[in-house]
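> please work out how this folds:
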Amino acid sequence: MAERKVAVTGIGMITPLGLDTESTWASVLAGRSGVGPITKFDASELPAQIAAEVEGFDPTKFFSKKYTRQMDPFIQYAVAASYMALEDAGMLEDKPPAERTGVYVGAGLGGINTIETTHDTMRAKGWRHGISPYFVPALIINLAGGQISIFHGFKGPLMSHVSACSTAAHSLGEAYLAIRYGRADVMIAGGTESTITALSVGGFCAARALSTRNDEPTKASRPFTASRDGFVMGEGCGLLVLEEYERAKARGAKIYAVLTGYGANSDAHHVTAPSPDGSGARACMHLALQDAGLAPEAIGYINAHGTSTAADAVETGAIRSAFGKHADALAVSSTKSMHGHLLGAAGSVESGLCCLALDRGVLPPTINLDDPDPACDLDYVPHEARKAQVEHVMSNSFGFGGTNACLVFSRPDAG
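This next block holds a predicted model:
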């Protein structure tokens, strides 16, 4: 079968910046931070007491209350976002053929809320009265995609990729390949996460990975600055509807972008730190460009992994190495400065923002860039969104274990 083009025809988001795609986008354009004091548990004894929480989410807008007892919040976010993405794509009522529609939705940590809560009730009440029969289905990662498949009746390929902070990008990339090589015509893909719990936040504190700027939460996520002191944990979900391009055109769908390139590799270096020379990230960007059939000079914007950790300088060096002289002409930003680090959902939320940037001619900013690190010397679109019509963009995602994923999105008319 000849290789097929892959269009993005729907976007669904639930983030610390908004409960849907448009409110999230508006917050990004306004340069608003979604970071604040942790409210989901008492964090007063932890070094990091701040996070980017989803506020005001009501799952009963999407399904009845009885289902909330069967789903950890990360699954609830995914099911809700699937309704948004499908509605955006015009597929909620006029659904695509079930056997040709698949779901690739992953998470980094899965149902840690359910694990912690159930552990407490089991210790208090014993296993017979303390463990719900829905305990396992509520927490395992593949039930995010599984519930989406069940709710919408999709019978195509169903998988959950788990690759730490690269999870959502890998899900999108593999869904792109499924359509490109004819295994499906439509895919709902991305990542979801809800891990703002005592154990999860405490674990990242123990690893000294989180910002402790508790007195200035909105300024805590500050990628590429000299004063950055760790990432800020976020939560939420981003799902994209990917569709075979000719099918999308034939039904008159709005096409936000075309997913044109996907690179995936590994550093083989360290469990938490990237290779110091940035070789893995550089090679991954090259793979994505090669897959898209583009020269480095074609890329106009990169949504960087940019976590507000020491790794920002490594990524900067990798971009310089991958793009050469063109690096100085690139616009690069980290939207994690606003929505925090969504872990397994990061890559798809950021990819959704890339598609909106292409479609609407506005590049998201990096906020809090008050004291740039001399080792981070690119154009990071500081403080304010920028009007700019670019033809091709890249989204970078790098995760623990040295796993890397890069995606290239292009304007539908970019050729």
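
> can we go C-alpha only for contacts and neighbour counts from here?
Fine.

> what residues of stretch 42-60 count as buried?
Neighbour-count burial for stretch 42-60 flags 43, 47-54, 57, 59 (criterion: 16 or more other CA atoms under 10 Å).

> quick one: the helices in the chain, in order.
Secondary structure of the chain (DSSP state H): helices at 21-30, 65-68, 73-88, 112-125, 127-130, 135-139, 142-152, 167-180, 198-206, 245-250, 279-292, 311-323, 336-339, 346-360.

> looking at the ones you listed, which is nearest to F398?
In terms of CA to CA, the element of those nearest to F398 is helix 279-292, at 7.5 Å.

> hey, what's the angle from that closest one to helix 311-323? Just curious.
40 degrees (axes from the mean of the first three to the mean of the last three CA atoms, to 10 degrees).

> name the residues that touch helix 279-292?
Under the criterion CA atoms under 8 Å, 6 or more residues apart in numbering, residues 260-267, 274, 295-296, 315, 318-319, 321-322, 396, 398, 402, 404-408 lie in contact with helix 279-292.

> same question, stretch 43-63
Contacts for stretch 43-63 (CA under 8 Å, 6+ apart): 14-19, 34-38, 65, 68, 76-77, 79-80, 83, 196, 198, 201-202, 205, 210-214, 217, 232-236, 339-340.

> now do the end-to-end distance for it.
Distance across stretch 43-63, first residue to last, is 31 Å (CA to CA, to the nearest Å).

> return the distance of that stretch from the chain's centre.
Stretch 43-63 sits 17 Å away from the centroid of its parent chain (CA atoms, centre = their mean, to the nearest Å).

> what's the local residue count around K95?
15 (other CA atoms under 10 Å).

> quick check: the gap between it and C237.
22 Å.

> and for A168?
From A168 to C237 the distance is 9 Å (CA to CA).

> which residues do these two both contact?
190-192, 345, 348.

> now, of the helices of the chain, which is deepest in the fold?
The highest mean neighbour count among the helices of the chain, using mean count of other CA atoms under 10 Å, belongs to helix 336-339: a mean of 32.

> to check against the first, give me the structure of this:
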Amino acid sequence: MQLKRVVVTGLGALTPIGNTLQEYWDGLVNGKSGAAPITYYDTEKHKTKFACEIKNFNVEDFIDKKEVRRMDKFAQYAIVASDEAIKDAGISLENVNKHRVGVIWGAGIGGLQTFQDEVMNYAAGDGTPRFNPFFIPKMIADIAPGHISMRNGFMGPNYTTVSACASSANALVDAFNYIRLGMCDVIVSGGSEAAVTIAGMGGFNSMQALSTRNDSPETASRPFDATRDGFVLGEGAGALVLEEYEHAIARGAKIYCEVGGGGLSSDAYHLTAPHPEGIGVIAVMENCLRDAGLKPEDVDHINTHGTSTPLGDVAELKAIKAVFGDHAKNININSTKSMTGHLLGAAGAIEAIASILAMQHGIVPPTINHTTVDENIDPSLNLTLNKAQKREIKVAMSNTFGFGGHNACVLFKKFEN
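Model (predicted):
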């Protein structure tokens, strides 16, 4: 069968460095750090006392107060970002077939704050199982796309992908496939996460996964730097409207780019650590290139997973060298997690958006906070250190990996009619 072309017609972002798409982009190109002391709870007894929280945000500016009480923050964030993307795309029930519009969303954890609060309230009581009737509907990871579909009347495929930090990249690959196979005209896709909680921070600290640079939060996320000591937890959401090309043209939609391909793989190695030689990462990028029908030398930019962990950063760059060979030094490589922190299940979505905007504007956002060269990293690689760089981008890739060995890669191409 002839596969359909898939384009991106809408974007929305709610991030630690900007609460709208434009604010997010401005934060990226200006090298803004979203890390700061945690405001949500008392961190006195915690190892890590900072994170990349959403700032200057009042959810009741976007969602009715009654509805807010029935949603965990991860679902609230999903609605805010998807509202922006849907408006940006100009999608409404007047110009689409609602049965052919889906919502495929990613969340690595879901309603962690809700789960924490309900269990702690029960533990503080007399043992009587008193729980909020919205406990389960607020907590479950699939509820975010449910809210988005109900809010907009979209009646196509509706579900959540859960693959830890690869969740929203997996959602994008699924959405891409549904549309190019002719099963949908439009899919709202992306991801959201709200894990800056006592349980979230405490759990990641117990794994020694988080940076403990409490004396300098804004510089703590430092991918590829020799002094990196773990990732910085972030929160927020990113939303993309994927649309079948002919459908978008017929309604006169603005087109950001074309989705060229998607790749998936598994490390089959360790619960949390990457394979030291990046075997699964090599496979996922090769799968993505093959799916897109492109050669390694066609790629101009890679937004890496780049979490700022000692093992992960080196393994990913080894994999890039293995796939791209001599061409690797011609690619602008970066990690926007240096600014946003790690948004877990939302990471793939907001980093895909960063890749698309880099292509649109011809500017690669920097990898900030780099001060010390890591002798384990090839110095010929252009890691876009500390300052944004201008360049034409025709093909961009975005890598996202998750605990459990889940790997996802999405490729975007400059749109040509």
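
> return the member of the shared contacts of A168 and C237 of the first structure nearest to E246 of the first structure.
Among the shared contacts of A168 and C237 of the first structure, and counting by CA to CA, the member closest to E246 of the first structure is G190, at 22.1 Å.

> that closest one: what's it in contact with?
Per CA under 8 Å, 6+ apart, neighbours of G190 of the first structure: 104-106, 167-169, 171-172, 237-240, 345, 347-348.

> again with L239 of the first structure
11-13, 78, 81-82, 85, 105, 188-191, 348-349, 352 are the contacts of L239 of the first structure under CA under 8 Å, 6+ apart.

> now swap in G111 of the second structure and tell me
Contacts here follow CA under 8 Å, 6+ apart; on that basis G111 of the second structure touches 72-75, 138-141, 194.

> what's the answer for Y77 of the second structure, then?
Per CA under 8 Å, 6+ apart, neighbours of Y77 of the second structure: 14, 192-193, 236-237.

> turn those residues into TSV, including distance to F134 of the second structure and neighbour count.
Listed next are these as TSV, based on distance: CA to CA, whole Å; neighbours: other CA atoms under 10 Å:
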residue	distance to F134 of the second structure	neighbour count
L14	25	28
S192	19	39
E193	19	32
G236	22	35
A237	22	35
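
> for V6 of the first structure, find the nearest of the helices of the first structure.
helix 245-250 (5.1 Å).

> which stretches in the stretch 151-300 of the first structure count as strands?
Secondary structure of the stretch 151-300 of the first structure (DSSP state E, counting those that start in this stretch): strands at 158-159, 186-193, 236-244, 257-266, 299-303.

> for H392 of the first structure, find the nearest of those.
Of all these, strand 299-303 comes closest under CA to CA, at 4.9 Å.

> how big's the offset between the closest one and the second structure?
Aligned to the second structure and superposed, strand 299-303 of the first structure gives a mean residue distance of 0.3 Å (mean CA distance after the TM-score superposition for the first structure).

> give me the angle between that strand and helix 311-323.
160 degrees.

> compute the inter-axis angle for strand 299-303 of the first structure and helix 346-360.
140 degrees.

> out of the shared contacts of A168 and C237 of the first structure, which is nearest to S334 of the first structure?
S348 (13.6 Å).

> for C376 of the first structure, see how far away the closest one is.
S348 of the first structure is 25 Å from C376 of the first structure, by CA to CA.

> quick check: H99 of the second structure touching N152?
No - H99 of the second structure is beyond contact range of N152, at 11.8 Å (criterion: CA atoms under 8 Å).

> let me have the contacts of Y77 of the second structure in JSON lines, adding distance to N287 of the second structure as columns.
Shown next, in JSON lines, are those (distance: CA to CA, whole Å):
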{"residue": "L14", "distance to N287 of the second structure": "30"}
{"residue": "S192", "distance to N287 of the second structure": "26"}
{"residue": "E193", "distance to N287 of the second structure": "27"}
{"residue": "G236", "distance to N287 of the second structure": "29"}
{"residue": "A237", "distance to N287 of the second structure": "27"}
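
> and these, which two are furthest apart?
Maximum distance among the contacts of Y77 of the second structure (CA to CA): 10.6 Å, for L14 and E193.

> what sits in contact with each of the two?
Counting by CA under 8 Å, 6+ apart, the residues touching both L14 of the second structure and E193 are 77, 236-237.

> burial check on the closest residue in space to Y24 of the second structure that isn't next to it in sequence, number of neighbours?
In space, Y24 of the second structure comes closest to G18 once its chain neighbours are excluded; the distance is 4.2 Å by CA to CA, 6 or more residues apart in numbering. A count of neighbours around G18 of the second structure, defined by other CA under 10 Å, yields 23.

> dump the residue contacts of G18 of the second structure.
G18 of the second structure touches 24-27, counting by CA under 8 Å, 6+ apart.

> show me the residues around F41 of the first structure that make contact.
By CA under 8 Å, 6+ apart, the neighbours of F41 of the first structure are 197-198.

> make it 10 Å
If you count contacts by CA atoms under 10 Å, 6 or more residues apart in numbering, F41 of the first structure has them with 49, 196-198.

> also E174 of the first structure?
104, 159, 161, 168, 180, 187, 189, 262, 264.

> try 8 Å this time
Taking CA under 8 Å, 6+ apart, one finds Y104 in contact with E174 of the first structure.

> distance of M285 of the first structure from L172 of the first structure?
In terms of CA to CA, M285 of the first structure sits 16 Å off from L172 of the first structure.

> pull the number of nearby residues for E392 of the second structure.
So E392 of the second structure, with other CA under 10 Å, has 15 neighbours.

> next: P96 of the first structure.
The burial count for P96 of the first structure: 15, using other CA under 10 Å.

> ok, how many other residues are close to I299 of the first structure?
Residues near I299 of the first structure, counting by other CA under 10 Å: 23.

> mind checking how far the closest residue to it other than its chain neighbours is from A298 of the first structure?
Excluding the flanking residues, the one nearest I299 of the first structure by CA to CA, 6+ apart is H392, at 4.9 Å. Going from H392 of the first structure to A298 of the first structure by CA to CA gives 6 Å.
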